[in-house]
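J.: The amino acid sequence is not available; the structure is as follows:
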């Protein structure tokens, strides 16, 4: 059985891809939008022994598989074809499975290939060698560095003026990325009822966009991040803007924050990194940092249901090691059980799709520079990850939720926090 015949056995027509394989076989329409080429037995072995996105990623990273038909920086359209492929996948009979396995063995595709070097380098190698447990402080520091310390100059190519690596909030569909990110910070600022003289703790602060936004308005703000490159960059921008007397960006684990008595806490894109089992201690810790009547906003990616927690193999190995997601119901439950009355919750998944589209197009416009800075493999990974994430938000594979909570006073009142919603949804309602 040729490899093309195996594919025909597993995928009912119409096959959305053209497949061309090293054994000389081919299948799928010649005029397909995308051509998948499997170049060698090693590439096929990665696919056969690690089915799903991880196996394809390993084959792709090692040159055993290529896909032609769209720019590597923005391979968005391929995800519609992948969904079509999955929808047309048919369960083979036992006899067909036996033939497929014999043929895979004949082509040398059942041999376990070495894990690609890019997967073994850095954080994973150290964690395994040192026996670091998942979400320990040491391992979290390694995995955060593995993603965010790729290089500030690389992220500057696509993130926008404020270097903000989280979902923006678009005042209208045609807003620029910078307008939408500013509007996101405005929304968080208003939800937290911040104003001059109040205090803010921003955990997982990234390059400091929220800290700068608040500090420019007279809020005393502390941001913490596990990425040294982010912390150095963010602190320097505070100095450059003359804000370092009211704000600080600190290279630290949020769990090592000793200060307390904050009026507000923002967590924008951190919960994805802490582990679902750690949600109770995470929310309890943040509640303890607030004054009674203080507000906390949790902004994070979630699943559309409350049953999944693990992310895909590709994302875990190549993009966000140790990342975990849960449904928004789990976020709400664990906030309610650990120091907060939940006041408001909303889903901004379409805003994240727009944000990712802007990032992808910026990367595409700066592709040659990106390859120069980080190499083609890393640039390809980020392009695939961001385009796939855009598709995922558009198709409700993932969502983005804001959950706003208040730390009640001893008498179970909210202090001066209003009963009704007090923030505005659009910058169009704000005066210049």
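T.: Sure, I can see it. What you see is a predicted model, and the numbers here were worked out from it, not measured in a lab.

J.: only C-alpha atoms for contact and neighbour calcs from this point on.
T.: Fine.

J.: Quick one: residues in contact with the helix or strand harbouring residue 264.
T.: Here residue 264 sits within strand 262-268, counting by DSSP states H and E. Under the contact criterion C-alpha atoms under 8 Å, 6 or more residues apart in numbering, strand 262-268 has outside partners 166, 188, 192, 194, 198-205, 286, 289-291, 293-300.

J.: is it fair to say residue 384 lies in a helix?
T.: Yes - assigned with DSSP: H, G, I helix; E, B strand; the rest coil, residue 384 falls within a helix.

J.: And it, how far from residue 184?
T.: Between residue 384 and residue 184 the computed distance is 25 Å (C-alpha to C-alpha, to the nearest Å).

J.: got it, and residue 197?
T.: The span separating residue 197 from residue 184 equals 21 Å under the rule C-alpha to C-alpha.

J.: who's more crowded, the two?
T.: Each of residue 197 and residue 184 had its neighbours counted (other C-alpha atoms under 10 Å), and the higher figure belongs to residue 184 (23 against 14).

J.: and the comparison structure, right after this:
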């Protein structure tokens, strides 16, 4: 029996040596389970991979993202070096085995996210606990891409910049009504009410976020202008709004529900009203996708749409597309900040989370940073109107005036 296992590991090792030969764009060292170390590339090694045991070849071929992600989570695979840089080195080598199989996104299997399933999926990620997110998010508790106006901007400033940038695009007027679909911890609706005197409503599927937002509204003394509810956007009936915003929410909708999202926006928006959609977008030619490891462990039921899909749905609802902006590099920097904060908060995180959870989140934050930095993923803001809106300033200068 021992001889058979030894032979099988020998076959696995040969497969690994062949695969690793041209896997990364940088020189690296690989230490195998039997202690052998091999340097791949020329010059100084930039990082080291340690394989404590073989990962089944069939698993790697079938789904490299899931196979390597689980191996890292369960300490079958160890790394010495910067995880983000290691993944970027992998992405930069487009001719490698994994580069051709694209570890960042796959075409998504059809998953129908009805209201019940959507609530369950959101709670899986966002109801981990407000205290956990407080440890590594910024002071505003904003869990989406920041907007860095200068290299000196802190993460908190970048998040305030982002909210301000969105509210300027919406061209808000005092007394207007605003709906925030997926309001998170409430920074956007609170800023809208405080700075633009609009009546804003936030909706979320996270009970943890709901309680936190209610407390923030009360502390800000903005109860007369703000309301927040625990509900799915599809449950909102008999209401109309002058402005609708959604930041980082449509990624949870699912491919077969995108039409439903834009149809509901059409029903909820007043004629001449504006809507801003801020979301991650895929870079595949014609369709979006998902990452199987992230789908299983981080965002179940998620789907990253291609920008062509989104614009197509806007056209079907006869919306007028007014502005499109990519913030890809901004999200890379945001994620780098989160990953750094996560490591700094590790002693506190370890008090309530086990090693598998910690390694899972470490990989998630660093892999996402690498994906945006290398152009495997993008993020866009789309501004569109229902019917004609002739009140928007003629030029974009107003977006950049303090």
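T.: Ah, there it is. The structure presented is a predicted model; accordingly, all values stated were derived computationally and were not measured.

J.: Superposed, how do the two chains score by TM?
T.: The TM-score (TM-score structural alignment, normalised by the length of the second structure) is 0.86; 378 aligned residues with a C-alpha RMSD of 2.5 Å.

J.: on that earlier part again, can you tell me which of the contacts of strand 262-268 of the first structure are in helices?
T.: Secondary structure assignment by DSSP state H places 188, 286 of the contacts of strand 262-268 of the first structure in helices.

J.: What segments of the stretch 201-350 of the second structure are helices?
T.: Remark: helices of the stretch 201-350 of the second structure, listed N- to C-terminal, are 207-220, 258-268, 292-297, 307-316, 328-344, 346-349; assignment by DSSP state H, counting those that start in this stretch.

J.: Format these as JSON lines; extra columns: mean neighbour count and distance to residue 189 of the second structure.
T.: JSON lines is the format used below for the helices of the stretch 201-350 of the second structure (neighbours: other C-alpha atoms under 10 Å; distance: least, C-alpha to C-alpha, whole Å):
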{"stretch": "helix 207-220", "mean neighbour count": "17", "distance to residue 189 of the second structure": "9"}
{"stretch": "helix 258-268", "mean neighbour count": "18", "distance to residue 189 of the second structure": "17"}
{"stretch": "helix 292-297", "mean neighbour count": "19", "distance to residue 189 of the second structure": "29"}
{"stretch": "helix 307-316", "mean neighbour count": "17", "distance to residue 189 of the second structure": "24"}
{"stretch": "helix 328-344", "mean neighbour count": "20", "distance to residue 189 of the second structure": "21"}
{"stretch": "helix 346-349", "mean neighbour count": "14", "distance to residue 189 of the second structure": "29"}
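
J.: Quick one: those as TSV, columns for distance to residue 355 of the second structure too.
T.: As requested, the helices of the stretch 201-350 of the second structure are arranged in TSV below (distance: least, C-alpha to C-alpha, whole Å):
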stretch	distance to residue 355 of the second structure
helix 207-220	24
helix 258-268	36
helix 292-297	14
helix 307-316	37
helix 328-344	13
helix 346-349	10
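
J.: for these, which one sits closest to residue 148 of the second structure?
T.: Taking C-alpha to C-alpha, helix 328-344 is the member of those nearest to residue 148 of the second structure, at 6.3 Å.

J.: can you tell me what part of the first structure that closest one aligns to?
T.: Following TM-score structural alignment, the partner segment of helix 328-344 of the second structure in the first structure covers residues 349-365.

J.: returning to that earlier point: the helices of the stretch 201-350 of the second structure: which one's closest to residue 234 of the second structure?
T.: Of all these, it is helix 258-268 that lies closest to residue 234 of the second structure, at 6.9 Å by C-alpha to C-alpha.

J.: Between strand 241-247 and that closest one, find me the angle.
T.: If you take axes from the mean of the first three to the mean of the last three C-alpha atoms, to 10 degrees, helix 258-268 of the second structure sits at 150 degrees to strand 241-247.

J.: how much does the longest strand seen in the first structure stray from the second structure?
T.: Of all the segments of type strand in the first structure, defined by DSSP state E, the longest one is strand 290-302. Here the mean offset of strand 290-302 of the first structure against the second structure after fitting is 0.6 Å, by mean C-alpha distance after the TM-score superposition for the first structure.

J.: Read off where that strand ends up in the second structure.
T.: Aligned by TM-score structural alignment, strand 290-302 of the first structure corresponds to residues 269-281 of the second structure.

J.: related to what we said a few turns ago, just the buried ones from the contacts of strand 262-268 of the first structure?
T.: Applying 16 or more other C-alpha atoms under 10 Å to the contacts of strand 262-268 of the first structure, the neighbour count classes 166, 188, 192, 194, 198-205, 286, 289-291, 293-300 as buried.

J.: which residue packs closest to residue 84 of the first structure, ignoring adjacent ones?
T.: Using C-alpha to C-alpha, 6 or more residues apart in numbering and skipping residues adjacent in sequence, the residue nearest residue 84 of the first structure is residue 16, 6.7 Å away.

J.: With residue 34 of the first structure instead?
T.: For residue 34 of the first structure, the spatially nearest residue (C-alpha to C-alpha, 6+ apart) is residue 69, at 4.8 Å.

J.: what do we get in the second structure for that neighbour?
T.: For residue 69 of the first structure, the aligned position in the second structure is occupied by residue 81, per TM-score structural alignment.

J.: quick one, strands of the stretch 101-250 of the second structure?
T.: Along the stretch 101-250 of the second structure, counting by DSSP state E, counting those that start in this stretch, strands occupy 177-181, 199-204, 226-230, 241-247.

J.: any idea how far the longest one is from the chain center?
T.: I take that to be strand 241-247 of the second structure. When distances are taken as C-alpha atoms, centre = their mean, to the nearest Å, strand 241-247 of the second structure is centred 20 Å away from the chain's centroid.
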